[in-house]
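# quick check, what structure comes out for this input:
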Amino acid sequence: KGHAAVDPAVIPIGSILFVEGYGYCIADDIGRSVKGNIIDVGVDTIEQAYNWGSKQVKVYLVR
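This next block holds a predicted model:
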C-alpha cells in the first residue's frame, strides 16, 4: 500500500497523491494499461484488490 502506477504524461513520477477512499501514495510506477486519467493503486492482499475493484475517485496532487 502507498504506491501507484500512473501515466507520466499526466502525473509526474515521484508525485505524492491523495486518493479518496485510499489515502496518500507516491506515484512511482508506470503500468502498461495505465493511460490518461487512470491510476492503479497498490494494496496489500488480493482480497483488498477485489474489494477496491475498478472505480472512479478523486485524486489530488499533493506534491
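
# all contacts plus neighbour counts: C-alpha atoms, from now on.
Will do.

# remind me what the longest strand along the chain packs against, helices and strands.
Assignment by DSSP state E gives strand 23-29 as the longest strand of the chain. Where contact means 3 or more Cα pairs under 8 Å, 6 or more residues apart in numbering; DSSP states H and E, strand 23-29 is packed against strand 3-5, strand 16-19.

# again, 10 Å this time
Packing partners of strand 23-29 (3 or more Cα pairs under 10 Å, 6 or more residues apart in numbering; DSSP states H and E): strand 3-5, strand 16-19, strand 40-41, strand 59-61.

# compare with the first, here's sequence two:
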Amino acid sequence: MSLIWSSLAALTAVWHHYRPLVNSWQLFANTGEGFDLLATGKGHQVTETAPDLFMRFIASLESL
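A predicted model of the protein is given here:
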C-alpha cells in the first residue's frame, strides 16, 4: 500500500509543483496494451484527450 501511496504522492508533486515549470507536457496512462494519451498542455493550461480517464486521474490526486 505504501508503494501506491508513494506513486500517488509523486504524481501529486509533479502535477502541482513541476507541471507549471515546463514549456509543454503530455500525460499518459499505461492501463491497457499500450499507452493512452489523457491530456496535453502548457503550464496550467490543459487539453483533455481522454476526458473520462483524465477525470479519474484528477480524482485519484484529490483522494490523498
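
# report the TM-score for the pair.
After superposition, the two chains reach a TM-score (TM-score structural alignment, normalised by the length of the first structure) of 0.28; 36 aligned residues with a Cα RMSD of 3.9 Å.

# out of the helices and strands packed on strand 23-29 of the first structure, which gets nearest to Ala27 of the first structure?
Proximity to Ala27 of the first structure (Cα to Cα) singles out strand 3-5 among these, at 4.8 Å.

# give me the nearest residue to Leu61 of the second structure, chain neighbours excluded.
Once flanking residues are discounted, Leu61 of the second structure sits nearest to Thr12: 6.0 Å by Cα to Cα, 6 or more residues apart in numbering.

# give the buried residues for the host helix or strand of that neighbour.
If you go by DSSP states H and E, Thr12 of the second structure is part of helix 2-13. Neighbour counts over helix 2-13 of the second structure (16 or more other Cα atoms under 10 Å) mark 8, 11-12 as buried.

# ok, stretch 37-49 of the second structure next?
Under the neighbour-count criterion of 16+ other Cα under 10 Å, stretch 37-49 of the second structure has 37-41, 48 buried.
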